[in-house]
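Peer 1: Turn this into a model:
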Amino acid sequence: MTTDTTTTDQNDDELFEHHSFVVDKGQTPLRIDKYLMNFIENATRNKIQAAAKDGSIYVNDIPVKQNYKVKPFDKIRVLFEHPPYEYLLTPEDIPLDIVYEDEELLVINKSAGMVVHPGHGNYSGTLINALIYHFENLPNNSSERPGLVHRIDKDTSGLLVVAKTEHAMTHLSKQFFNKTSEREYVAIVWGNMTEDEGTVEGHIGRHPKNRLQNTVFEGDDEDKGKPAITHYKVIERLGYVTLVSCKLETGRTHQIRVHMKHIGHTLFNDERYGGERILKGTTFTKYKQFVENCFKILPRQALHAKTLGFEHPKTGEFMSFDTPIPEDMQQCIEKWRHYATHTK
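Peer 2: Next up is the predicted model:
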C-alpha cells in the first residue's frame, strides 16, 4: 500500500517531511524521478532531479540520486529545510462571490480554476487565502484548514458552505459525515447514456499506478477503497455527449469523475481521467475541429456544483441554495445542442 503523509514532522537534522510513500509490492524497477512524477502533483522532472541532487530524496532513510530504481516496499521520503508551503497561510485580497452570509456561516459560489486550499504546487490564490483575508478567527477543521467544511476540485465550479464559528463547523461537518446534506452537480459526459437515470455504487480509492487519479475497486479489492454512491439522471441528450444531474450520497475525492468514467461516460474535457480526448463521435475533420472548439470554450472538466442544502446550525432550518450553470459550460452545452440538432 502506498501512503502520502505530507506532514511537518521534523527529524534530528531540522528537515521537514513533505511527502512520504511506501512502494507497492507489485512495483517493477523504475527510476525514482520517473516514479515520483506519477505521485507528486504539479512536480516537474527537473524539480525532482534537483531535489535528488541536493540530497532531499531518501529511500529507507538513505539519500539517493535520481537514477535510483525503486523496489517493492521501499520507503520514500522527500525532506526539505522549510515546512510545506501549505502550512504557511497568507491572507490575500481575492474577491469572493458570496451567495449567503450570516453570523454562523457563508455560502460561496467558487469559480473554476480556484484551488480550495493550499497544497503542493498551489501555495497562493486559494479560497483559504481569500477567506482568512476577509474573515478573522475562522474555526479550523480536523485538517487545520480554516472554515472549510467540504471541498470541490480546482476546475469544478459551484457552491461551498464555510463555517464561521466552532459550533457551525462541528454541526455542518456532522451533516456531511452523516450524509444529511444535499448536493447536486451538473456535468457533461461523453457518450449517449443508455438509461435515463441510475445509481453508481463502487468503492473509491487511490489508483495503484497513478496516485493523481482515483479508481473504483470491486469484488475482493473493495477494501482498498471507501464506499461511494452517486445517483445520476439525464437532463438532456446532446448526440455524442449527455448533460446529466448527479446527486452525491457520499463525498469521495473526484467521486463523480471516477464513477462516470467507471460506467463508460468520462466527463467532457476531464484531462486527468482522459476526457480531453475525443471519446465518442465521427472521424471527420470537421467534427474534430468542432470538439476542439468546445474544449477551448470550456478548458476544464464539465462539472458544476449547482445546488447545496443543509440544516442551519443555529436555527435548525433546512436551507437550499442554487447557482446557475457558469458561462463557459453553458456555451459548451449550447454548441453541442446546435450540433446535435443539425446533424440528425
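Peer 1: use CA for all of it now, contacts and neighbours both
Peer 2: Noted.
Peer 1: Next, the residue most central in space within the chain: secondary structure please.
Peer 2: Centroid-nearest residue in the chain, with Cα atoms, centre = their mean: Asp153, separated by 3.5 Å. Look at Asp153: counting by DSSP: H, G, I helix; E, B strand; the rest coil, its state is coil.
Peer 1: Check the contact between it and His117; I expect there is one.
Peer 2: No: proximity of Asp153 to His117 does not meet the contact threshold set by Cα atoms under 8 Å, at 9.9 Å.
Peer 1: how close does the residue nearest to Ile229 when sequence neighbours are not counted get to His304?
Peer 2: Once flanking residues are discounted, Ile229 sits nearest to Glu201: 4.7 Å by Cα to Cα, 6 or more residues apart in numbering. Using Cα to Cα, to the nearest Å, Glu201 is found at 21 Å from His304.
Peer 1: need the contact list for Thr307.
Peer 2: Contacts for Thr307 (Cα atoms under 8 Å, 6 or more residues apart in numbering) come out as Leu159, Glu182, Arg183, Glu184, Tyr185, Ser320, Phe321, Asp322, Thr323.
Peer 1: And it, which helix or strand is it part of?
Peer 2: strand 303-311 (DSSP states H and E).
Peer 1: Check Lys179 too.
Peer 2: Going by DSSP H and E, Lys179 is not part of any helix or strand.
Peer 1: One more sequence to fold, the one below, so I can look at both together:
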Amino acid sequence: MQNLNVIYEDNHIIVVEKPVNVPSQGDKTGDKDMLAIIKEYIKEKYNKPGDVYLGLIHRLDRPVGGVMVFAKTSKAAGRLSEQVRVKEFKKTYLVIVDGKLEKDKDTLEDYLLKNERNNMSKVVKEETKNSKLAKLDYEVIKYNKEINLSVLKINLHTGRHHQIRVQLSSRGHSIYGDQKYGGRGHGKQIALWAYKLCIKHPITKEEMEFKCMPKLEGSYP
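Peer 2: Sure, this is the predicted structure:
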C-alpha cells in the first residue's frame, strides 16, 4: 500500500495529504488515485470485507499537493458537499508567482471558459456562453526582488477549473513551474499547494481547521 499521511480521522471523515502528481480520482492514465489509495488504507486498517465507501468532496489538480478531506459515510458526504455549495468549505493555498503584484492584497474576479479538448481554461468576457464566474482573494506574503518571484496566500470563493493558475497567469503572474500556463521553472514542480482547509464537522458541527505545509526539497525556487 502506498504511504498515506493521515492528518485526521474519525468514523465520519478522513483528512489526508495529497502528494503532488497523484490524481484526486481515477483518470484515463490508470495511475493510482487518492480514492483508491484511501480505500485500500481503510480496508487494511479495519480489515473490512467487500467494497469500502469513500465520498469525494473536492479535488486538487493532479500536479498540486496539499490537504484534502474525504467522507467515510454517505451522510457525511452529503453534508460536506452542502458546505461546498453554500461556501462554508474554505480552502487556502500557498503559491509562488512571477513578478511583483501591484497591490499587497486584492480580490480577483473573472469569467472563465474551459476548453475540453486541451483541458485548459481561459479568461473571457462575462457574456461568453458557458463561462463561469471565478473569484479569489490574494495576499502577498513575500517578494524576492533578486529572482522576481512573489509568495502569495490565496483564498478561493469559487472552485473553477484551473482557477488560480488561469486568473494569475492572465495578469502576467504565472505560477512558477506551471508548464500549461506559461510559468518559469521548466521541469520544476508547480509551486501551488493547498495548505489549509476549514470545515464544519458533518456530524458534530464543530469548526475544524487542518493544515499541511509543502516539503521544500529543491522542488521550488
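Peer 1: Just give the TM-score of the two.
Peer 2: The TM-score (TM-score structural alignment, normalised by the length of the second structure) is 0.89; 212 aligned residues with a Cα RMSD of 1.8 Å.
Peer 1: Would you mind giving the contacts of Thr307 of the first structure as CSV with neighbour count added?
Peer 2: Converted to CSV, these look like this (neighbours: other Cα atoms under 10 Å):
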residue, neighbour count
Leu159, 28
Glu182, 19
Arg183, 24
Glu184, 21
Tyr185, 22
Ser320, 13
Phe321, 17
Asp322, 16
Thr323, 16
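Peer 1: ok, back up a step: and whatever residue of the second structure lines up with the residue nearest to Ile229 of the first structure, how far is that from Arg59 of the second structure?
Peer 2: Aligned against the second structure by TM-score structural alignment, Glu201 of the first structure finds its counterpart in Glu109. Computed as Cα to Cα, the Glu109 of the second structure to Arg59 of the second structure distance reads 21 Å.
Peer 1: Equivalent analysis for Asp110 of the second structure, please.
Peer 2: 21 Å.
Peer 1: Of those two, which one has the most company?
Peer 2: Using other Cα atoms under 10 Å as the criterion, Asp110 of the second structure and Arg59 rank with Asp110 on top: 20 against 16.
Peer 1: May I ask which helix or strand encompasses the more buried one?
Peer 2: Applying DSSP H and E as the criterion places Asp110 of the second structure in strand 105-115.
Peer 1: Then Ala130 of the first structure?
Peer 2: helix 127-134.
Peer 1: mean shift of that helix relative to the second structure?
Peer 2: Compared with the second structure after fitting, helix 127-134 of the first structure deviates on average by 1.5 Å (mean Cα distance after the TM-score superposition for the first structure).
Peer 1: so where in the second structure does that helix end up aligned?
Peer 2: By TM-score structural alignment, helix 127-134 of the first structure lines up with residues 34-41 in the second structure.
Peer 1: before we move on, what about stretch 244-252 of the first structure?
Peer 2: Using TM-score structural alignment, stretch 244-252 of the first structure pairs with 152-160 in the second structure.
Peer 1: and the matching stretch, how far out from the chain's middle?
Peer 2: Relative to the mean C-alpha coordinate of its chain, stretch 152-160 of the second structure is positioned 9 Å out (Cα atoms, centre = their mean, to the nearest Å).
Peer 1: biggest strand in the second structure by residues?
Peer 2: What stands out as the longest strand in the second structure, according to DSSP state E, is strand 132-144.
Peer 1: which residues touch that one?
Peer 2: The contact list for strand 132-144 of the second structure (Cα under 8 Å, 6+ apart) reads 100-101, 104-113, 126, 149-160, 163-164.
Peer 1: now it, how far from the centre of its chain.
Peer 2: That offset, for strand 132-144 of the second structure, works out to 14 Å (Cα atoms, centre = their mean).
Peer 1: which parts of it are buried?
Peer 2: By neighbour count with 16 or more other Cα atoms under 10 Å, strand 132-144 of the second structure contains the buried residues Lys132, Leu133, Ala134, Lys135, Leu136, Asp137, Tyr138, Glu139, Val140, Tyr143.
Peer 1: count of neighbours near the residue nearest to Ile229 of the first structure?
Peer 2: For Glu201 of the first structure, the count of nearby residues is 15 (other Cα under 10 Å).
Peer 1: The second structure: helices as residue ranges?
Peer 2: 34-45, 74-85, 163-169 (DSSP state H).
Peer 1: Tell me which of these is the most buried.
Peer 2: helix 163-169 (a mean of 22; mean count of other Cα atoms under 10 Å).
Peer 1: what's that helix packed up against?
Peer 2: Packing contacts for helix 163-169 of the second structure, counted by 3 or more Cα pairs under 8 Å, 6 or more residues apart in numbering; DSSP states H and E, involve strand 105-115, strand 120-124.
Peer 1: could you measure the closest residue to Gly198 of the first structure other than its chain neighbours against His265 of the first structure, distance?
Peer 2: The spatially closest residue to Gly198 of the first structure, leaving aside those adjacent along the chain, is Tyr232, at 5.5 Å (Cα to Cα, 6+ apart). Distance of Tyr232 of the first structure to His265 of the first structure, computed by Cα to Cα: 12 Å.
Peer 1: residue in the second structure matching the residue nearest to the centre of the first structure?
Peer 2: Match for Asp153 of the first structure (TM-score structural alignment): Asp61.
Peer 1: To Asn5 of the second structure, which of the helices and strands packed on helix 163-169 of the second structure lies closest?
Peer 2: strand 120-124 (29.9 Å; Cα to Cα).
Peer 1: so where in the first structure does that closest one end up aligned?
Peer 2: By TM-score structural alignment, strand 120-124 of the second structure lines up with residues 213-217 in the first structure.
Peer 1: what comes into contact with the matching stretch?
Peer 2: With Cα under 8 Å, 6+ apart, stretch 213-217 of the first structure has contacts from 202-207, 223-225, 253-254, 258-259, 262, 272-273.
Peer 1: same thing with stretch 94-110 of the first structure?
Peer 2: Residues outside stretch 94-110 of the first structure that contact it (Cα under 8 Å, 6+ apart): 125, 129-130, 157-165, 168, 313-314, 323.
Peer 1: Quote the end-to-end distance of that stretch.
Peer 2: From start residue to end residue, stretch 94-110 of the first structure stretches across 12 Å - Cα to Cα.
Peer 1: okay, it sits on what stretch of the second structure?
Peer 2: The aligned range for stretch 94-110 of the first structure is 2-18, by TM-score structural alignment.
Peer 1: any idea what His262 of the first structure aligns with in the second structure?
Peer 2: Per TM-score structural alignment, His262 of the first structure is aligned with Ser170.
Peer 1: Its match: neighbour count?
Peer 2: Residues lying near Ser170 of the second structure (other Cα under 10 Å) number 14.
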